[in-house]
Structures are given as C-alpha cells and as structure tokens.
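> sequence-free structure coming up:
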C-alpha cells in the first residue's frame, strides 16, 4: 500500500521503517529540512537500535520529504504521528495534530484512511474528523481512525514488529478493511473497537504502568524504614501472574516522552469533566518526589555541595536512548550546580543532547573512571549496561570520599560488601565498608566512625 506518515520523531520514524520492512511503500514527512536531509543520507536523527539498518534495507520503499502535498496527494493511508507535548496546565498540546490534519485534508486527491497514531485525548478523533471534512479541497472520502502505538524507547523497532497487540479504532467497515490490509504482514492480534475506546486504551495502558512504577517506589521507600529488601519483595510479587514482574523495578521515578505527559493529560481530562482519578494524581505526586530521592539521601553526608566534586553517572531517562525528556538528571543537576558543586558527568549516548541544556556548566567525561576520580560523592541516575558492569572496587580506589548513591539499584548488595564504599540504593539497606569510615571524619559530613548514623538499617560490613 501507499502510506504517508506525518512526523519523523520516535513514533513516526519507527512506524515508517517497520511498515516499509513489511512491504509497504512509505513516505515520511517532516517540516525540519535538516532532519529530512539527515534521513536521506541514511542517518537517524534519534538514537534507536535498528532504525538505520531498516532505512538502508528498505530504501527502495522508503522516502523522506518536506513536500507534504506530494506525499499526501495519492496516499491510500495517511498516518499522523506528530508530537503532543504537554502544556503548562498539564493538558496535551494538539496544535501539531490539527495542523497535520488540515494539511492532509487540503492535499488528498483520492479516498484515504487517516490514522491517528499520536497519543491524543479521548475524543480527539471526532475533532479531527470535523477538521478534515471542513478542509477537503477535492470530492473524496477521508475516514479518520485511531491506531495508538505501544512502543518503548530503546526497543521501539522490536516493539513495533513484534507488538503485544494492535489496537484499531474505526467507525466504518471500509476503514477496518484498509487497516487490516496495512497490518496483514503482522502476526499480532488486532483489537477492533471504536475511536474513543482505542484512544482510552492508550492512556489507560500508559497510566497504569506509571502507577505501577510509583507504587513499587512507595513500597521501596517503606522497605527502607522497616528493614525489608525491595528486590525480594518485587520478585515475590511478580511471580503472581495477576501482577507480573514488569515495571516493578524500584528507582528514582519514571521519565521519558510518554508517562509524564500522559498521566498529566489524563488527570487534566478527568478534571475537565469534573472528575478526579485519585490513583493517577497520586502516581504523579509520588514520581515527582521520587526524582529527588538521592538528593535527600545525600543530605545525611553533606550539609552543602559547595566546593564539592560531584560525579553523575547517567543522564538520559533510561538506557539505550538519547532522550532526556523528564530525565531525573534534569531536576537533580541544577540543584547541585545551584549549591556550588563541580559536576562531572558521564553518559555513553546522552552527552550531546545534554550539552544543549548545559553547554559549559557541567564537565563531561569519556569514562566512568574519569568521572569519579577525586569525587566527594557519586550519583547514579541511569542504569546503562556499562555502569552496571563497572568494577565497583574502583569507587574506593578513585573517589576522594567513596559515597555512592544509586538511584537504579545497579549493584547487588553482596557485591558492594567489603569494597570500602558507602553504598545507598532504593529500598535496600545501606552498605558501609570497613575501609570507608576513615575517610568521613570531616565536620561537613554527617558520617561518624564506621556507621552511618541515619537509621537502623545502615550497617558496617
């Protein structure tokens, strides 16, 4: 089929290369000329495993352009995959979606099925249907459908080609027929419903996962107080098939392009209808507090960061992506800088994007070793594989004061015993190595002797 896609962000680009892989002729449209030029060179503007390989493999079926009129003119299916960023009030900004709908309506010269893949509030499909009908320039039929995506950054290509389900919201048999043809090469079950229900499935799914993360983080915080181990608790919970083990990894909160804005958007939508989803409101509040968990832990060791060398490992919101949206580092590093810290940071992929935010304020390093050398404290914000596989004995060898605050539980507690390191993670007991205590006889630290005097679970090993 001839398919046009509006938008070459994570969703649009991944959708485009995957549909081309399944044999469709795909043209991807974007207003950013630099991005299109980059794509026409076979380079992906986002770091996502498998995208560049699929671009190269399917060049005969895949094109990139800024000419939306030519792209939409004779497309059998036109997919809207533009961004829906968060407004200041928490609602979704639909201006890009509406703009794309108008451009499509004015360009199409044949019957077309318009597919909304962008994450949009429930009822947006009805608004787009009206916009399209009001702006048609030719006597054609344009069916508007909802087809939300469920990809995860870092594994987006795999999630698309091997989706857990394909959700389609249609209002006519013809639209159903066309979308069945689009996904004919996919093995996954197609969930057929109406537009509004399809839109709700997307929000309900994302917000439930966000709620699950906030819940396990709340349990982790309580584990620290009652001397329980969150790893064991989460494992025991996850064995119950009604619960499952996914999204039960305790840490310093969720980030990224979906969960933060989708929880706020659904919360706003409910309020608009004079209703409050209390669980979603709580998930948002818990997540915002959780992002500062390590800063709060650090106050047990230093009254101020002024003049301290602070090491930061991981800048992106999750591993295997260069995306910084709502990454905990964006909230924590400004606090460190404002308090007078000298911040050295390492991230295997995210550094170029982070330099756009902090071009000179942060010292960027090429390795973990360089980052932690002479550091007074180390924060871990992202569970990159290179960080999880790091030789932990080097913390004591290279740091001035080996205090490691791990927001992603990268290391096994037994692994940290005897390393001469103060090691605090999320929902687990604090490890204080015997060799570490002599380094903490500084009046600016709240560490005395060989035991951290914070709560009963700090222990000497």
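Nice, I can see it. Please read these numbers as outputs of a predicted model, since none were measured by experiment.
> when you work out contacts or count neighbours from here on, use the C-alpha atoms and nothing else.
Will do.
> distance-wise, check residue 112 relative to residue 170.
13 Å (CA to CA, to the nearest Å).
> ok, and here's another one to check against it:
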C-alpha cells in the first residue's frame, strides 16, 4: 500500500519507517527542506536506538521516500497520516493550528478518496474538526480516522514493531477495512486491533498517558513519605508491584516526569475538561506535585551547603528527560540547572546524547564535559538527573579523586545503597535513607 506521513518529527519518522518495514511504500512530507535533504542522504534527525538501521534499510529498499511536496505525496497515496506537533498553549490547551492548516491544504488537493489518519495526540473532537475543515474545501469522498500512537522514547522501535494494541477510531466500515489491512502484520501475530468511535480513541491516548503520569507521581509521593517515616521505597515498590493489579512498571521514584508527552497531555486534558465545565482534580494535583518533585533535590543541596551555593561547582550527570533519547523537552535537568544558576552555583554537565540540544538553549551558561569523570573535576557535589546505563556502576575511587567534596545527590536512584555504603561518599537519593 502507498502511505503518506505528514510531519517527520519523532512520531512521524518512527511511524513512517515502521510502515515501510511492513512492506508499504511510504512518502514522508516535511516543510523543512534542509531536514528532507539530510534524510534523503540517510541522516536520521533524531536519536532513537535501532531506528537508523531500519531507516537506512528501507531507503535502500526504495520503500521510504522524503519530500517537501505535499501534493505529490498525496496523489500517490490512499492513506495520509498526520503526525504534526500539537504544542501546549499558554493555557495548556493543545494547539491544533498545524493539524488544521494541513487539513485545509488536503481539502484543496483531493482528487479521489483518501483516509486521513490523525496520529498526533489531539483533544476529543479533533477528528470532527479535521473532517469539517476538509469538507469545506472539497466534495470528494474521504474519511477521518483517529489512530493514536503509544511509543515510548528510547523503546520506540521495539514498541512500533511489537505494539501491545492498535487503536482505530472510525465508524466508517470502508476505513476500518483499510486500516485493518495496514495493521494485518501485527494482528496476524496476536496484537489486538480495537475499533471504536473517534472521540473514544482520542480520549484513550490522553487517558493512558495521564494515568501513567499519576502513577509516577503517586510513587514519588510515597517515596517522600518514606523519608519522613524511615521506610525504604525500594522495598515498598517491590511489595506493591508484586500485586498484578498494580504491576512493577512506572513505580520507580525520582525527580519527576518530563518529555514531550506526559506534561503536555496532562495539561491538555485538564484544559479540555475545563472547557466542558469539568475539573480533573487528580490531574491538577499531579501536575503540581510533579513540578515540585523535579527540583526537590535543590533544597537538599542548599541545606547541605548551609544555604549558600554561590561559587559552588556542581557536576551534573544527564540532561535528557530520560535515558536512551536526546529529548530534553520538560527535562528535570533544565529545571534544576535554572534554579541552581539563580542561586549562584556553576554547573558542568555530561550527556553524550543530549548535550547538543541543551547547547542550543543554554549556550555557555553551563560547561560541558567530554565524559562523566571529567565533569567531576573539582566539583563540590554530583547531581544525577538521567538514568543512563553508563552511570550505574561507576568507579567510586576515581570519582573521589576528581571531586573536591565527596557528595552525591541522586535523582534517579541509580545505585543500590550497598554500592555506596563502603565508600567515603555522602549519598542522598529519593525515598531511601541517606548514607554518610
């Protein structure tokens, strides 16, 4: 089947590459001509484990193409996926201007039947808005489908090739049949495809992400309470997770969630509720708690240095919002950097993957180290903000030799307490006893 993907951001590029891997001919459209030219040369514009290999394989197989010409791609495809940004506005609502602008263009270009698939995360009712926008420009038959993605950054290739489920929101039998054909390689191996109306499909994505954000935030609250009463959050987490009604995933405490999905989707669902006169009280609390959690270690650092951070050199391990991605959107590291700089500290950071993206925002406001140990040179303390695997088993002797003061504030609970107990380090993590 010939498929067009409009938008080559994270969702669009992974989706397009996956659909090509399934044997389809895929045309990826983007207005950024420089980006399109680079992709034609085999340059992947995002970091995602396993994506480059699949990307190059499908370019070489002539199943994956890139263009700035929407009309050209549209004419060659029956199914058009919209994978466009829906950034939050000042009030938290999702900005649909990109989606509706492309919908207008599609309406003006239609010459035969197409299925327009909303892959972007959009508020309830967006399918209707897209349908109305296109219909205002054409009398040609078309269908609009909601088909939300559930990709985890860092595991997107795995998730795209082995989805837990495929959700298709459409009440058109014709559209359902074609979408079922696209996803037949998955359903043949046992992946369920769940058909529903468009509004339910749209809400499913927001509900799923918001629930996970609540789960993470609840665990962070439990971790903070553990510190008050002397309990160990690791043991509590294991005890909770062994209940199959709860499960072990998303129970790891830390300095809050970030990224492109959870913060944006929680805000958007809160705002959508208010537009209907409904208050998502649990989500409002989740948002407030998460924002405080992201910088919870700054007060610990400040207390350790008796309220004076002026001139203190802080080493920072990790800049991405999570491991295995270069995404720094809503990253806790940025909140900590901003606050620590305001208090007079200096920062030397290390993150081999996300450094370039932070440089674009912060420039020389902080320093950057070529490796994790160089970042520690003459540091008064270390703050860990991202759970990169290379941080899990460091050389504590080498760390101690580099640092001015042997103090670690671990925002991701990277080390078992036993790892640190026989060192000279003072070690503060989340929801566990402090060592040293």
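Great, that's in hand. Note that the structure is a prediction, hence the values are computed from the model and not measured.
> overlay them and tell me the TM-score.
The TM-score (TM-score structural alignment, normalised by the length of structure 2) is 0.97; 430 aligned residues with a CA RMSD of 1.0 Å.
> residue 362 of structure 1 -> structure 2?
Under the alignment by TM-score structural alignment, residue 362 of structure 1 pairs with residue 366 in structure 2.
> three-state assignment of residue 278 of structure 2?
coil (DSSP: H, G, I helix; E, B strand; the rest coil).
> what's the matching residue for it over in structure 1?
In structure 1, residue 278 of structure 2 lands on residue 275 (TM-score structural alignment).
> hang on, isn't residue 403 of structure 2 packed against residue 374?
No. Contact between residue 403 of structure 2 and residue 374 fails when scored by CA atoms under 8 Å: they sit 9.8 Å apart.
> roughly how far does the match of residue 278 of structure 2 sit from residue 266 of structure 1?
Counting by CA to CA, the gap from residue 275 of structure 1 to residue 266 of structure 1 is 11 Å.
> can you show me the strands along the stretch 1-150 of structure 1?
2-6, 25-29, 62-65, 77-80, 112-116, 142-146 (DSSP state E, counting those that start in this stretch).
> residue 204 of structure 1 is nearest to which of the ones you listed?
Among the strands of the stretch 1-150 of structure 1, the nearest to residue 204 of structure 1 by CA to CA is strand 142-146 (14.8 Å).
> quick one: buried residues of the helix or strand that comes right after the closest one?
Going down the chain from strand 142-146 of structure 1, the next helix or strand is helix 156-161, by DSSP states H and E. By 16 or more other CA atoms under 10 Å, the buried positions in helix 156-161 of structure 1 come out as 156-157, 159-161.
> distance from the next helix or strand after helix 156-161 of structure 1 to structure 2 after superposition?
Using DSSP H and E, the helix or strand that follows helix 156-161 of structure 1 in sequence is strand 166-169. Compared with structure 2 after fitting, strand 166-169 of structure 1 deviates on average by 0.3 Å (mean CA distance after the TM-score superposition for structure 1).
> sorry, back to before: out of residue 275 and residue 266 of structure 1, which sits in the busier spot?
residue 266 (25 against 11; other CA atoms under 10 Å).
> mind listing what residue 119 of structure 2 touches?
Each residue near residue 119 of structure 2 by CA atoms under 8 Å, 6 or more residues apart in numbering is listed here: 11, 81-84, 146-149.
> same thing but at 6 Å, please
By CA atoms under 6 Å, 6 or more residues apart in numbering, residue 119 of structure 2 lies in contact with 82-83, 147-148.
> so can I have JSON lines of those showing neighbour count?
Output for those, formatted as JSON lines (neighbours: other CA atoms under 10 Å):
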{"residue": "82", "neighbour count": "25"}
{"residue": "83", "neighbour count": "27"}
{"residue": "147", "neighbour count": "25"}
{"residue": "148", "neighbour count": "23"}
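> the longest helix belonging to structure 2 maps to which residues in structure 1?
Using DSSP state H, we find that the single longest helix of structure 2 is helix 198-229. Using TM-score structural alignment, helix 198-229 of structure 2 corresponds to residues 195-226 of structure 1.
> returning to that earlier point: which one of the buried residues of helix 156-161 of structure 1 is nearest to residue 330 of structure 1?
Among those, and counting by CA to CA, the member closest to residue 330 of structure 1 is residue 156, at 23.5 Å.
> now tabulate the strands of the stretch 1-150 of structure 1 in JSON lines and tack on distance to residue 386 of structure 1.
Shown next, in JSON lines, are those (distance: least, CA to CA, whole Å):
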{"stretch": "strand 2-6", "distance to residue 386 of structure 1": "36"}
{"stretch": "strand 25-29", "distance to residue 386 of structure 1": "34"}
{"stretch": "strand 62-65", "distance to residue 386 of structure 1": "34"}
{"stretch": "strand 77-80", "distance to residue 386 of structure 1": "37"}
{"stretch": "strand 112-116", "distance to residue 386 of structure 1": "38"}
{"stretch": "strand 142-146", "distance to residue 386 of structure 1": "39"}
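> nice, that's everything, thank you.
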